[in-house]
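No letters, just coordinates:
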């Protein structure tokens, strides 16, 4: 059984899951930011997934990126799988806006996160339709 890396567990909150992945959101009020984590123990790289799982992951990332763009009106969607600080494979999907705190640079290592209160969540979360992921 796969487990979520402690840093991912601490920095993000559960959104849902699919057969392949945990779906999470970054608790940082500065950005609309999703994290997609394949539920495979010891997985570090996308190309280590079986080809059929790579295709499913790509479809999930693309679907969530399109939805995030629509519900936030983002100027740009950033997608990345760096893994330099957290080795467990996870994909970032971030809505970016001209004039956001890090624009036009990357969000990583810039400024201080502004976590959401435990009882709060961003309004854009309720606008996502996660049910479409079940058909991928």
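Perfect, thanks for sending it. Please read all numbers here as calculations on a predicted model, not as lab measurements. Residues are numbered from 1 along each chain as shown.

rest of the way, CA atoms for contacts and neighbours
Fine.

list the contacts for residue 130?
residue 16 (C-alpha atoms under 8 Å, 6 or more residues apart in numbering).

no, scratch that, I was asking about residue 31
By C-alpha under 8 Å, 6+ apart, the contact list for residue 31 reads 94-96.

and which of those residues is nearest residue 113?
Comparing the contacts of residue 31 against residue 113 with C-alpha to C-alpha places residue 94 closest, at 14.1 Å.

picking up where we left off before, adding distance to residue 68 and neighbour count, write the contacts of residue 31 out as JSON lines.
Formatted as JSON lines, the contacts of residue 31 follow (distance: C-alpha to C-alpha, whole Å; neighbours: other C-alpha atoms under 10 Å):
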{"residue": "94", "distance to residue 68": "8", "neighbour count": "23"}
{"residue": "95", "distance to residue 68": "7", "neighbour count": "23"}
{"residue": "96", "distance to residue 68": "10", "neighbour count": "25"}
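
Longest helix of the protein, counting residues only.
helix 51-72 (DSSP state H).

can you tell me which of the contacts of residue 31 are in strands?
94-96 (DSSP state E).

Relative to residue 133, which of those residues is nearest.
Among the ones in strands among the contacts of residue 31, and counting by C-alpha to C-alpha, the member closest to residue 133 is residue 94, at 18.2 Å.

What segments of the chain are strands?
Assigned by DSSP E, the strands in the chain fall at 12-17, 21-26, 32-38, 76-80, 91-96.

helices and strands around the first one, which ones?
Right, strand 12-17. If you count contacts as 3 or more C-alpha pairs under 8 Å, 6 or more residues apart in numbering; DSSP states H and E, strand 12-17 packs onto strand 21-26.

one more structure, for comparison:
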């Protein structure tokens, strides 16, 4: 059920929508330091994996795999990190982050590096479209 789904304002303010998959909204984080996607299940009140039933959990796993492939296709990173924290924003969201040995945080985790510069609007729009196209291709392969 997605009728009463509302995106946390902090996620909405710091990312842009890329695609709507069966369970999750795929979003691009507006942080120019990293190729960073978010998967946000469109289910109200979901904070923990245990809030999902088995079918939704399996769907989330498939979407994480597809999002990882999307980041690999678009960014060609040295490594892709996948994490689900929820200490600041309780609403369930999964981070899929392309990492490069040359990035601003390497080899450390990105979490303690603060907010980075945002993309210029035109660059964000172009990158969002690249991710949207890759998302269409990789999700169709599921």
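Now that the structure is in, tell me what you want to look at. In this text the structure is predicted, and so the values were computed from the model without any measurement.

Now tabulate the strands of structure 1 in JSON lines and tack on distance to residue 59 of structure 1.
Shown next, in JSON lines, are the strands of structure 1 (distance: least, C-alpha to C-alpha, whole Å):
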{"stretch": "strand 12-17", "distance to residue 59 of structure 1": "14"}
{"stretch": "strand 21-26", "distance to residue 59 of structure 1": "12"}
{"stretch": "strand 32-38", "distance to residue 59 of structure 1": "12"}
{"stretch": "strand 76-80", "distance to residue 59 of structure 1": "13"}
{"stretch": "strand 91-96", "distance to residue 59 of structure 1": "12"}
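
quick one, which of those is nearest to residue 104 of structure 1?
strand 91-96 (8.7 Å).

The closest one maps to which residues in structure 2?
Aligned using TM-score structural alignment, strand 91-96 of structure 1 spans residues 94-99 in structure 2.

mean shift of the matching stretch relative to structure 1?
Compared with structure 1 after fitting, stretch 94-99 of structure 2 deviates on average by 0.2 Å (mean C-alpha distance after the TM-score superposition for structure 1).

on that earlier part again, what is the nearest of the contacts of residue 31 of structure 1 to residue 84 of structure 1?
For these, the nearest to residue 84 of structure 1 is residue 94 (17.6 Å; C-alpha to C-alpha).

what's the spacing between that closest one and residue 19 of structure 1?
Going from residue 94 of structure 1 to residue 19 of structure 1 by C-alpha to C-alpha, to the nearest Å gives 23 Å.

residues in contact with the most centrally placed residue in structure 1?
Within structure 1, one residue has its C-alpha closest to the average C-alpha position: by C-alpha atoms, centre = their mean, that is residue 35, at 1.7 Å. By C-alpha under 8 Å, 6+ apart, the contact list for residue 35 of structure 1 reads 12, 23-26, 90-93.

what's the counterpart of it in structure 2?
Per TM-score structural alignment, the equivalent position to residue 35 of structure 1 in structure 2 is residue 38.

Next: residue 113 of structure 1.
So, by TM-score structural alignment, residue 113 of structure 1 is matched to residue 116.

ok, and the contacts of residue 31 of structure 1 in structure 2?
Conservation of the contacts of residue 31 of structure 1 in structure 2, assessed by both residues aligned by TM-score structural alignment, their matches' C-alpha atoms under 8 Å: retained contacts are 94-96.

What is the burial count for residue 142 of structure 2?
9 (other C-alpha atoms under 10 Å).

Contacts only, for it.
62, 66.

cool, residue 67 of structure 1 as well?
Taking C-alpha under 8 Å, 6+ apart, we find residue 67 of structure 1 in contact with 128-129.

For residue 98 of structure 2, see how far away the residue mapped onto it from structure 2 is.
In structure 2, residue 67 of structure 1 lines up with residue 70, judged by TM-score structural alignment. Counting by C-alpha to C-alpha, the gap from residue 70 of structure 2 to residue 98 of structure 2 is 10 Å.

Common neighbours of the two, please.
By C-alpha under 8 Å, 6+ apart, no residue touches both residue 70 of structure 2 and residue 98.
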